[in-house]
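K.L.:
here is my input, please return the structure:
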Amino acid sequence: MAIFLILVLGLISIITSLLMVLFSGKMIPYTDANGQALPGSLSEKSWVTINGVEMGMIIKSRDQTRPVLLFVHGGPGMPEYWLNASYPSHLDELFTVVWWDQRGAGLSYSPGIPPETMTTSQLVADTIAVTQYLRQRFRQDRIYLMAHSFGTYLGIQAAAQAPELYHAYIGVAQSVNLALSEELAYEFMLSYYADDKKNLAQLKKAPYGTAGYERIRDRVMHEAGIGTTHTMYSVFTGIFLAVMKHREYMLKEKLQIWQGKAFSKNSKLNEEFRQANLSDLITRVNIPLIFFSGAYDYTVNHHLSEIYLEEIQAPAKHFYLFEDSAHSPIFEEPQTALKILSDLLH
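P.N.:
A predicted model of the protein is given here:
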């Protein structure tokens, strides 16, 4: 009996320690070889009132004098700081990186947010307001604006409205026409799964535009290597478990990610995004534009992104195709991205 009790207590101790690690939510600081915090570094989770709503952001900087980069995440409603743990972007080697959670998403989720405020115009205004906050806090006249996937729908509009606030705009998997992109992805998968009777039958039974397709979409795209990353074949292990085991989120904050995703998906914002065609909305941006696309990306079709960049007017334009990436080239081929961004800074 004594041995049994010792084993039980030991098991409880191990589980408790594991839960403390998984759910502590403490930010991991930058340290030197002796374990001391790097002078001038910053590893912070904070909340700021933006346009009447308390919004959360994670700020990571090895040196706070470095240029500030505001990252506008995808979704709608899906923060991406957690992805940086599985696929380190190393953006903090060049920038003070601000992983801002948009209105209604992740750290910025609250059941008290009025659903009628979840609109494109409001989130673009929020992006600009966050930019103003960062300029004042870090005493930099201009910052760099990087957006990913759905975030590019907001980011390029913010850049067009307030170019004086930004050095440059970096669109990662730049969205243009979501409806057309999704249709092209469906056609690709019919070809890709031509010899897979089970998946092909499911796709034909639930064609693009149906509720049935929405239920299988993420799975079949990831299994085909055209989802979040080219090598992330499971949404469950690659996204859900990655979020839930992240050390710098408290359990409440992890649950907020899923609450915010559902809230944003069911908002007017999502409907506006699905119906938009940026080729008609934004035809000129008065700062340099850099587009990063993955060759295997069918979540946002890279051909549409490249055509859009050719059409849009800007003082400088550069398109980069990452040959080993799907939807997230800054996470999949970080060193290639860093080389391009380093050249941009110099």
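K.L.:
alpha carbons only for contacts and neighbour counts from here, please
P.N.:
Noted.
K.L.:
could you check how far residue 167 is from residue 289?
P.N.:
For residue 167, the distance to residue 289 equals 10 Å [C-alpha to C-alpha, to the nearest Å].
K.L.:
these two: which is more packed in?
P.N.:
For residue 167 against residue 289, the residue with the higher neighbour count under other C-alpha atoms under 10 Å is residue 289, and the figures read 22 against 19.
K.L.:
run this one through as well so I can compare:
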Amino acid sequence: MTNILKSRYTLVQWDQRDAGKTLKLNPSPTQPSVGQMEQETYQVIQFLRNELKQEKIYLPGSSRGNVLGFDIVKLHPELLHAYFTSNPVASQLESEKELLKTLKTHFKDDAVASRELDSISFPFSGDESMFYLRKWLFYKDGKELPLKRKKPNR
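P.N.:
Now for the predicted structure:
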């Protein structure tokens, strides 16, 4: 199937900032924001339209990239012939629950991680649950935590 597509279309794979091959080859010096990734998605599409001299493109999206793809569909449908999805994030809550299971297994021998991960409840009852889930996801991925928690002024 891929060979048929390659013979008829120019295929371009772009991994969003800090994901896929981009993470290994060119990690972001700062923690990317959703707004930044949305802007970069739009910029890549504009680059391809100009470079390939095409008024519209076909856009596929996979996994978390579907969030960015749906954003383009909503805000800039005039740029696309069509949008195709694969492995979309169908339920953020179920994804978060699976992530928690994975992190608990990964950090089962770390007392601090286990205590913090065990304190997480769904739906998130407060910022602490989300903070701990993201904190240990970053550590699992070998990254520093992007946000340092500030002590409240008293």
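K.L.:
skipping adjacent residues, who's closest to the most centrally placed residue in structure 2 in space?
P.N.:
Nearest to the mean C-alpha position of structure 2, by C-alpha atoms, centre = their mean, lies residue 64 at 4.5 Å. Taking C-alpha to C-alpha, 6 or more residues apart in numbering, and ignoring the residues beside it in sequence, residue 64 of structure 2 has residue 89 as its nearest neighbour in space, at 6.3 Å.
K.L.:
is it fair to say the one you found lies in a strand?
P.N.:
No - using DSSP: H, G, I helix; E, B strand; the rest coil, the assignment for residue 89 of structure 2 is coil, not a strand.
K.L.:
can you check which part of structure 1 stretch 116-134 of structure 2 sits on?
P.N.:
Here stretch 116-134 of structure 2 fails to align to any part of structure 1, judged by TM-score structural alignment.
K.L.:
follow-up on the earlier one: what does the residue nearest to the centre of structure 2 align to in structure 1?
P.N.:
Aligning on TM-score structural alignment places residue 64 of structure 2 opposite residue 150 in structure 1.
K.L.:
what comes up buried for the helix or strand where residue 203 of structure 1 lies?
P.N.:
The secondary structure element spanning residue 203 of structure 1 is helix 197-205 (assigned by DSSP states H and E). Of the residues in helix 197-205 of structure 1, those buried by neighbour count under the rule 16 or more other C-alpha atoms under 10 Å are 199-200, 203.
K.L.:
residue 106 of structure 2: what's it in contact with?
P.N.:
residue 140 (C-alpha atoms under 8 Å, 6 or more residues apart in numbering).
K.L.:
for the longest helix along structure 2, give me every contacting residue.
P.N.:
Longest helix in structure 2 by number of residues, with DSSP state H as the criterion: helix 34-52. Contacts made with helix 34-52 of structure 2 from outside it, assessed by C-alpha under 8 Å, 6+ apart, are listed as 16-17, 54-57, 68, 71-72, 79.
K.L.:
could you flag which of the residues you listed are buried?
P.N.:
Applying the neighbour count, that is 16+ other C-alpha under 10 Å, the buried entries in those are 16-17, 56-57, 68, 72, 79.
K.L.:
just flag the most distant two among those.
P.N.:
Among these, the pair separated by the greatest distance (C-alpha to C-alpha) is 17 and 56, at 23.3 Å.
K.L.:
Three-state assignment for residue 58 of structure 2, please.
P.N.:
The three-state label for residue 58 of structure 2, taken from three-state DSSP, comes out as strand.
K.L.:
is it in contact with residue 82, as I believe?
P.N.:
Yes - under the criterion of C-alpha atoms under 8 Å, residue 58 of structure 2 lies in contact with residue 82, with a separation of 5.1 Å.
K.L.:
any common contacting residues for the two?
P.N.:
Common neighbours of residue 58 of structure 2 and residue 82, using C-alpha under 8 Å, 6+ apart, do not exist here.
K.L.:
contacts only, for the residue nearest to residue 64 of structure 2.
P.N.:
In this structure, residue 89 of structure 2 makes contact with 63-64, 66-67, 95, judged by C-alpha under 8 Å, 6+ apart.
K.L.:
which of those residues does structure 1 keep?
P.N.:
Of the contacts of residue 89 of structure 2, the subset whose aligned partners also make contact in structure 1 (criterion: both residues aligned by TM-score structural alignment, their matches' C-alpha atoms under 8 Å) comprises 63-64, 66-67.
K.L.:
could you count how many residues lie near the closest residue to residue 100 of structure 2 other than its chain neighbours?
P.N.:
Spatially, and ignoring its direct neighbours in sequence, residue 100 of structure 2 is nearest to residue 133 (6.8 Å; C-alpha to C-alpha, 6+ apart). Residue 133 of structure 2 is surrounded by 21 other residues when neighbours are defined as other C-alpha under 10 Å.
K.L.:
same question, residue 49 of structure 2
P.N.:
Using other C-alpha under 10 Å: residue 49 of structure 2 sits among 16 other residues.
K.L.:
residue in structure 1 paired with it?
P.N.:
With TM-score structural alignment as the criterion, residue 49 of structure 2 pairs with residue 135.
K.L.:
what residues sit buried inside the helix of greatest length in structure 1?
P.N.:
Under DSSP H, the helix in structure 1 containing the largest number of residues is helix 2-23. Buried residues in helix 2-23 of structure 1, counting neighbours by 16+ other C-alpha under 10 Å, are found at 21-23.
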